[in-house]
Each structure stands twice: as structure tokens, then as C-alpha cells.
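> show me how the following folds:
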Amino acid sequence: MIEITDIQKIGVGLAGFGMTFLFLGVLLLFDKGLLAIGNILFISGLACVIGLQRTFFFFFQRHKLRASVAFFGGIVVVLLGWPVVGMVAELYGFILLFRGFLPSAINFLRMVPVLGSLLNLPVISSIVNRIAGDNGRNMDE
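Down below sits the predicted model:
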């Protein structure tokens, strides 16, 4: 069994609050303050979960440099007062940074009772299948 330290538990909470603040910031017409707090909480939560050194190496690998520049540049643009443009840049960087994790996260969300039903709706399932890398192939074929 994997031991989870108290710092990692706090990190999960910080990242969760960060995602909540980001969601509320987008929901409330791109509120600059909520988006800034959400970004800070998410990054600090990630640093607590995987450690400062691994976080630094994750963001600043040579092949992820464009994604990191887009992500952190989006945060700076949000702080400068252009929240819509900044969130588009952040989303682009986030997708490039975490695209290796997206298929497993989507497959996990498909097993959640209510969310799984929503992800299987016709229009949504085609988008989700493309993101997850599923080409319409079933396991039983």
C-alpha cells in the first residue's frame, strides 16, 4: 500500500480548491481575482503532492518547454488583466502538459456512475473518445 503523507493530503486539498476557484472564476465571467487564486492554489497543490524538485523538472523539461511557456504565460496574462486570453493560453498549455494523463483520467471518469452516463452521450462520447485516444475499438472485438 502506498503511504500518503500529510503534506500530500494538503496538496490534494489545495489542488482541489484551486480547480474550484478556477471553475468559479470562469463561471463568474472570468473574474480575474478568482482565476489568480485558483492558479496559485493549483500549482502549490501540485508542488505539495509530487514535491518541489519533481514539479520543477515536470514543467521545465526540454520537450515541454512550449507547453510550460503557454501555461505560465497564461497565468501572467490573467494577472495583467486579460482573463479570457490568459485562460485560453493556460488551457492550451495545460492540455499539452497533461495530455499523457488525459486518457487514464477519462477512463477513470467513465467508471463514475453519473459522469460515465454523461460521457457516453452521442456528441460528448465522440469528443471524449478523440481526447482519450480511443478510435472506436472495443475490448471484445
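
> contacts, neighbours, all on C-alpha from now
OK.

> geometric centre of the protein: which residue is closest?
Taking Cα atoms, centre = their mean, the centroid of the chain lies closest to residue 94, which sits 5.9 Å from it.

> so what's that one up against?
Going by Cα atoms under 8 Å, 6 or more residues apart in numbering, residue 94 touches 67, 71.

> buried residues, the longest helix along the chain. List them.
For the chain, the helix with the greatest residue count under DSSP state H is helix 6-27. Neighbour counts over helix 6-27 (16 or more other Cα atoms under 10 Å) mark 8, 11-22, 24-26 as buried.

> and for comparison, fold this next one:
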Amino acid sequence: MATITEFQRLGIVLMGFGLFFLLFGVLLYFDSVLLAFGNILFLAGLMFLTGFRRMAQFFFQRQKFRGTFFFVGGVSLILCRWPIIGMLVESYGFVLLFRSFFPFVLDLLLSAVNIPFLNTVYSSGSTH
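You can find the predicted model right below:
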């Protein structure tokens, strides 16, 4: 089992607080201050978790430039107090950046939680 360093633990905590503030900001009708704070904490936590070099290599890959542009543009719009448009742009960038991880996460969730209906839908969709 891999050991987790103190920086990685700090990254996990910062990402958790970032997700909390993002969720709380959305629940409070897109409060731009909470959304901006959540974005900053989430990105700082990601940097502590993966390291600055690996994070920069991920975000600045040639094929992920469009996703990075939309993600950073959405964060910038939120910081400029346009939270709804910023969250839409940021969400589009997030999907573009992390779309290769979605099948893995779905497989992990379906194996962790045995939901018969979802398992049959997902397995019948992948065999065709």
C-alpha cells in the first residue's frame, strides 16, 4: 500500500474544503465569493496532492488546451462576479479535461455499489 505524505494529506483536506465551498456556493444561489474560494482551494489542493509539475503537465498538454482554456476562463468569470456563466464555462472545461476518467470512475462506482438496474444498463450499452 502506498504511503501518503503530509503534503498529500494537506491536498486532500484542501480539496475537500474546496468542494464544500463550491457546493455551498451553488446552494446559496451561486454566491460568487464562495465559488471563487472553493475554486482556489480545490486547485491548491490538487497542486499539493499531485505536485506542481504533474499538475502543470496535465493542464498544459496540447490535446487538453481547449479544456484548460474553458476551465480557467470559467474560474476567471467567477472571480469577475459572473458566477452562473462562469460555472457553465468551468463545467464545460472540466468535462473536456477529465472525460477520459469518466469510464474509470463509473466502473469504480458500479463495482463498489451493486445497483442491478445501473449494472444492466451499463453492461448492455458497452457490449453493442
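
> about what we covered before: the very next helix or strand once past the longest helix of structure 1 vs structure 2, average distance?
The helix or strand immediately downstream of helix 6-27 of structure 1 is helix 32-50, counting by DSSP states H and E. In the superposition with structure 2, the average deviation recorded for helix 32-50 of structure 1 is 0.5 Å (mean Cα distance after the TM-score superposition for structure 1).

> flag every buried residue along the next helix-or-strand element following helix 32-50 of structure 1.
Per DSSP H and E, the first helix or strand lying C-terminal to helix 32-50 of structure 1 is helix 52-59. For helix 52-59 of structure 1, a neighbour-count test (16+ other Cα under 10 Å) marks 55, 59 as buried.

> got the angle between the helix or strand following helix 52-59 of structure 1 and helix 52-59?
Later in the chain than helix 52-59 of structure 1, the nearest helix or strand by DSSP H and E is helix 65-80. Relative orientation of helix 65-80 of structure 1 versus helix 52-59 (axes from the mean of the first three to the mean of the last three Cα atoms, to 10 degrees): 110 degrees.

> counting neighbours, which bits of helix 65-80 of structure 1 end up buried?
Within helix 65-80 of structure 1, the residues that qualify as buried are 65, 67-79, counting by 16+ other Cα under 10 Å.

> which residue range of structure 2 does the following helix or strand past that helix align onto?
Sequence order places helix 83-98 as the next helix or strand after helix 65-80 of structure 1, per DSSP H and E. Under TM-score structural alignment, helix 83-98 of structure 1 corresponds to residues 83-98 of structure 2.

> mean shift of the matching stretch relative to structure 1?
Following the fit onto structure 1, the mean deviation recorded for stretch 83-98 of structure 2 is 0.5 Å by mean Cα distance after the TM-score superposition for structure 1.

> picking that back up, closest to residue 56 of structure 1 out of the buried residues of helix 6-27 of structure 1?
residue 11 (15.5 Å; Cα to Cα).

> surely that closest one and residue 47 touch.
Yes. Look at residue 11 of structure 1 against residue 47 with Cα atoms under 8 Å: they come within range, at 7.2 Å.

> helix, strand or coil for residue 114 of structure 1?
At residue 114 of structure 1 the chain is in helix, as set by DSSP: H, G, I helix; E, B strand; the rest coil.

> quick one: it and residue 121 of structure 1, what's the gap?
12 Å (Cα to Cα, to the nearest Å).
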